[in-house]
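In: when you get a sec, could you give me coordinates for this:
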Amino acid sequence: MARVVRFHRTGGPEVMQFDDLPVGDPQPGEMRVRIEAIGLNRAEAMFRPGAYLETPRLPARLGYEASATVEALGEGVEGFAPGDAVSVIPAFSMNAYGVYADTAIVPAYGVVQRPTGISAIESAAVWMAYLTAWGALIDIGHLGRGDAVIIPAASSSVGLAAIQIANSVGAIPIATTRTRAKAAALDEAGAAHVVVTSEQDLVAEVNHATGGKGARLVFDPVGGPQVEALAQAIRHHGVILIYGALATALTPFPVIAAMQKALTLRGYTLFEFIRDPERLARAAAFIDDGLASGGLMPIIAKTFPLDAIVQAHVYMESNEQFGKIVVTVPH
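Out: Next up, the predicted model:
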């Protein structure tokens, strides 16, 4: 039997509960893993109330990302063996699989060998953040030396990963944050410039930071009315990549700036490349190299035990964290 977190109705963190369920054997293309640590993501906090990209089928599981040990392999799974230390990556639907549990069945295509030299807790904080940022900045945006990129909500795990990736290729990460509370930490985390949007004019600050040229990319999880200002802050042929919808207000299309600058505004999630083996391999190699060199390293905001999963989600929704929230799973 496995101890599994599920929700039987949509709603706030309190709808999550523990269910004891049979695990069973992995089917072809699957593996059974013992979960050691779970990385929490905004996607899960949106899936739980029914506000994510897909509607949960109740009772629903949760969880995209974990560090684990392989227990058993299904037919046709190659490249792994029982006892391997692995990372479960966000490559599947939570209506099919979920890793908020002490033991789980997961698809082999959503598992990679755990990077060497990092802990189970750190490993659980790597893949959603760095894969999401890599896909936008490197694979799609071709971010390079001297390019400026605006990173709203930069204190999130994905935002911090984007700062590190930008620095690793010689780009200029411009972090934005709503209040001054996290500004010093963002500076310490490697942001070339920090804009406190409640106090400073975003467009003026970006123009100052770029010598009046504007940023080439925007990597935005917020959307909403701020997109108008972001469009003013990017240069000709700039690209705005929106990968989240944290704003409750509608997101306008900045039509005048779009015409004046021939800019591109597009939606993005890592699911557009995660099932492509060649692109995933390139992403994994980039991330592994960065972890090995020390240029990439996840920042852990706080850890919770699995018994405190409700409190962990409450903390995630408080927006107090700086970096990744990780849940540990005792055995």
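In: C-alpha only now, for contacts and for neighbours.
Out: Fine.
In: from H236, how far off is the residue of the chain most remote from its centre?
Out: The outermost residue of the chain relative to its centre, with distances by Cα atoms, centre = their mean, is Q260 at 32.2 Å. Q260 is 8 Å from H236, where distance means Cα to Cα, to the nearest Å.
In: can you give me the helices for this structure?
Out: 42-47, 120-123, 127-134, 157-168, 183-188, 202-209, 226-232, 255-261, 277-293, 309-318 (DSSP state H).
In: the stretch 51-200 of the chain: strands as residue ranges?
Out: Per DSSP state E, counting those that start in this stretch, the stretch 51-200 of the chain carries strands over the ranges 60-61, 65-73, 85-88, 103-107, 111-113, 148-151, 172-177, 193-196.
In: L73 touches P26, doesn't it?
Out: Yes - contact status for L73 versus P26: in contact at 6.3 Å, counting by Cα atoms under 8 Å.
In: re the thing from before, including distance to M94, could the helices of the chain go into TSV?
Out: Output for the helices of the chain, formatted as TSV (distance: least, Cα to Cα, whole Å):
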stretch	distance to M94
helix 42-47	8
helix 120-123	20
helix 127-134	14
helix 157-168	20
helix 183-188	32
helix 202-209	37
helix 226-232	30
helix 255-261	36
helix 277-293	20
helix 309-318	17
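In: closest to A245 out of those helices?
Out: helix 42-47 (9.9 Å; Cα to Cα).
In: got the contact list for that closest one?
Out: Applying Cα atoms under 8 Å, 6 or more residues apart in numbering, the external contacts of helix 42-47 come out as 13, 52-56, 62-64, 313, 316-317.
In: again, 7 Å this time
Out: Residues outside helix 42-47 that contact it (Cα atoms under 7 Å, 6 or more residues apart in numbering) are 52, 56, 62-63.
In: tell me who's in contact with the closest residue to P26 other than its chain neighbours.
Out: In this structure, P26 finds its nearest non-sequential neighbour in G74, 4.8 Å apart by Cα to Cα, 6 or more residues apart in numbering. By Cα under 7 Å, 6+ apart, the residues touching G74 are 26-31.
In: alongside the first, I'd like the structure of this one:
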Amino acid sequence: MPQPDEAVRPDAAAAPPSSMRAWRVTRLGEPAEALSLDTVPVPVPAAGEVLVKVAAVAANFPDVLLCRGEYQVKPELPFSPGIEFVGTVAALGDGASSVAIGERVVGSKIGMLSEYAVLPASDVWAAPSSLSDAEAAGLTVAYQTAWFGLHRRAALQRGEWLLVHAAAGGVGIAAVQLGVAAGARVIGVVGSEAKAAAAREAGAEIVLVRGVDDLVAAVKSATGGHGADVVFDPVGGAAFDASTKCIAFEGRIVVVGFAGGTIPTVPAGHVLVKNYSVVGLHWGLYPRVRPDLIDEARAALTRSADEGRIRPVVDHVVPFAEAPRALTALASGTTVGRVVISVSS
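Out: Next up, the predicted model:
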């Protein structure tokens, strides 16, 4: 296990350079064809913004979609992908008093796959000292998504059965760990037997392999016919359909995404007859609409990390010069946990 990085790096107070390297999408397509490593000016933080020296970026599936032009947000070309990072504050814009130069922070904003980046001061928070750069890089998006899905949208209770699809992926492992931390009994669904160990290590009591195990029958058997009280579904398609067949009375299915490629249709008649709820989760709305809840989630996650109850799982680390390889690996669906791009050593 890598050791946590120092809270303040020796070079944190040095003046930023005038230019930097940045991976930019110059044409839409798969990451290997879409990305170009360019030299560009270091941005200057405006009022309320911070300039961060990026240490590591966690690859996320939205990065792949951004390269393809398939994400709901479509920046004008050329642009940098990368939405989740850890780094140190290098400069402050006017009024950005919530952080200090040299502070080690994590955060989220499109455009982080570069040596330096600017973002609102409100979008960064102190990185838990218990986590290394590779681990901390993956704390913001996946863990806040899981936290809001389980606690805000599903109101998960101690002792309830939680079914997590894609339980060996970045957000899936986060949901498993947070479910266990909340006292739930977790059933994880993974794409292959090779990924089962990761879900078990994250705390899943029962692990099912998609396409091998009869998911509906297995969930009903494990729960004594009760079914899953909460389903965390970032997959959609057949995973959602199966969930509707093993959801408990007054259960809650949290729709997180459609990594399986198919957006299901909600069966309103079935929802009525079985008395369950289907709730959506768009985590990206919370920073704008309910920033107070973001602060609550940050505090809870930092506390859980420092207590050792959650820890991001890193599949492997890729050097900055090979960043497209990280996104290609993520898109393949064969990785476990997070693929991290090391930006600065």
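In: between L73 and P26 of structure 1, what contacts are shared?
Out: R32.
In: the counterpart of A189 of structure 1 in structure 2 and L131 of structure 2: what is the separation?
Out: Matched by TM-score structural alignment, A189 of structure 1 corresponds to A202 in structure 2. Computed as Cα to Cα, the A202 of structure 2 to L131 of structure 2 distance reads 16 Å.
In: and S342 of structure 2, by the same measure?
Out: Using Cα to Cα, one obtains 15 Å as the distance from S342 of structure 2 to L131 of structure 2.
In: with neighbour numbers in mind, choose between those two.
Out: Using other Cα atoms under 10 Å as the criterion, S342 of structure 2 and L131 rank with S342 on top: 25 against 22.
In: ok, so what distance separates Q17 of structure 1 from Y52 of structure 1?
Out: In terms of Cα to Cα, Q17 of structure 1 sits 20 Å off from Y52 of structure 1.
In: follow-up on the earlier one: need the counterpart of the residue nearest to P26 of structure 1 in structure 2.
Out: Using TM-score structural alignment, the partner of G74 of structure 1 in structure 2 is G93.
In: counterpart of the residue farthest from the centre of structure 1 in structure 2?
Out: By TM-score structural alignment, Q260 of structure 1 lines up with V273 in structure 2.
In: do A60 of structure 1 as well
Out: Counting by TM-score structural alignment, A60 of structure 1 corresponds to F79 in structure 2.
In: mind listing what that match touches?
Out: Contacts of F79 of structure 2 (Cα under 7 Å, 6+ apart): 24-25, 111.
In: give me the neighbour count for A218 of structure 2.
Out: When counting by other Cα under 10 Å, one arrives at 18 neighbours for A218 of structure 2.
In: how close does it sit to E30 of structure 2?
Out: 37 Å.
In: quick one on the thing from earlier: for the contacts of helix 42-47 of structure 1, give me a markdown table that also has neighbour count and distance to A249 of structure 1.
Out: Listed next are the contacts of helix 42-47 of structure 1 as a markdown table, based on neighbours: other Cα atoms under 10 Å; distance: Cα to Cα, whole Å:
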| residue | neighbour count | distance to A249 of structure 1 |
| --- | --- | --- |
| Y52 | 16 | 16 |
| P56 | 22 | 23 |
| L62 | 26 | 26 |
| G63 | 26 | 27 |
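In: neighbours of V235 of structure 2, how many?
Out: A total of 22 residues lie near V235 of structure 2 under the criterion other Cα under 10 Å.
In: that one contacts T262, doesn't it?
Out: No - using Cα atoms under 7 Å, V235 of structure 2 is not in contact with T262; the gap is 8.2 Å.
In: so stretch 55-66 of structure 2 corresponds to what in structure 1?
Out: Using TM-score structural alignment, the residues of structure 1 aligned to stretch 55-66 of structure 2 are 36-47.
In: show me which parts of the matching stretch are buried, residue by residue.
Out: Buried residues in stretch 36-47 of structure 1, counting neighbours by 16 or more other Cα atoms under 10 Å, are found at 36-41, 43-47.
In: now the two most distant members of the residues you listed.
Out: E36 and M46 (23.6 Å).
In: now for D84 of structure 1, how many residues are close by?
Out: If we define neighbours as other Cα under 10 Å, then D84 of structure 1 has 15 of them.
In: ok, it - contacts?
Out: Taking Cα under 7 Å, 6+ apart, one finds 69-70 in contact with D84 of structure 1.
In: measure the residue most central in space within structure 2 to Q177 of structure 2 for me?
Out: The centroid of structure 2 falls nearest to A142 when counting by Cα atoms, centre = their mean (2.0 Å). A142 of structure 2 sits 11 Å away from Q177 of structure 2, going by Cα to Cα.
In: what's the answer for D213 of structure 2, then?
Out: In this view, D213 of structure 2 and Q177 of structure 2 are 23 Å apart by Cα to Cα.
In: give me the more crowded residue out of these two.
Out: Q177 (26 against 12).
In: just tell me what that one corresponds to in structure 1.
Out: For Q177 of structure 2, the aligned position in structure 1 is Q164, judged by TM-score structural alignment.
In: I'd assumed L296 was in contact with that match.
Out: Yes - with contact defined as Cα under 7 Å, Q164 of structure 1 counts as touching L296 (5.9 Å).
In: what residues are up against D187 of structure 1?
Out: Taking Cα under 7 Å, 6+ apart, one finds V194 in contact with D187 of structure 1.
In: ok, 8 Å please
Out: When contacts are counted by Cα under 8 Å, 6+ apart, D187 of structure 1 touches 193-194.
In: what do we get in structure 2 for Y100 of structure 1?
Out: Using TM-score structural alignment, the equivalent of Y100 of structure 1 in structure 2 is L113.
In: please apply the same query to I121 of structure 1.
Out: Taking TM-score structural alignment, I121 of structure 1 has A134 as its aligned residue in structure 2.
In: would you enumerate the residues in contact with its match?
Out: Applying Cα under 8 Å, 6+ apart, one finds that A134 of structure 2 lies in contact with 56-58, 314, 317, 340, 342.
In: got those residues as a markdown table, with distance to M20 of structure 2 columns?
Out: Formatted as a markdown table, the contacts of A134 of structure 2 follow (distance: Cα to Cα, whole Å):
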| residue | distance to M20 of structure 2 |
| --- | --- |
| A56 | 15 |
| V57 | 16 |
| A58 | 19 |
| V314 | 26 |
| V317 | 21 |
| V340 | 20 |
| S342 | 15 |
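In: out of the residues you listed, the closest to G280 of structure 2 would be?
Out: The closest of the contacts of A134 of structure 2, once distances to G280 of structure 2 are taken by Cα to Cα, is A58, at 24.1 Å.
In: so what's the closest one closest to, chain neighbours aside?
Out: V340 (4.4 Å).
In: and for H165 of structure 2?
Out: Spatial nearest neighbour of H165 of structure 2, excluding adjacent residues (Cα to Cα, 6+ apart): V189 at 4.8 Å.
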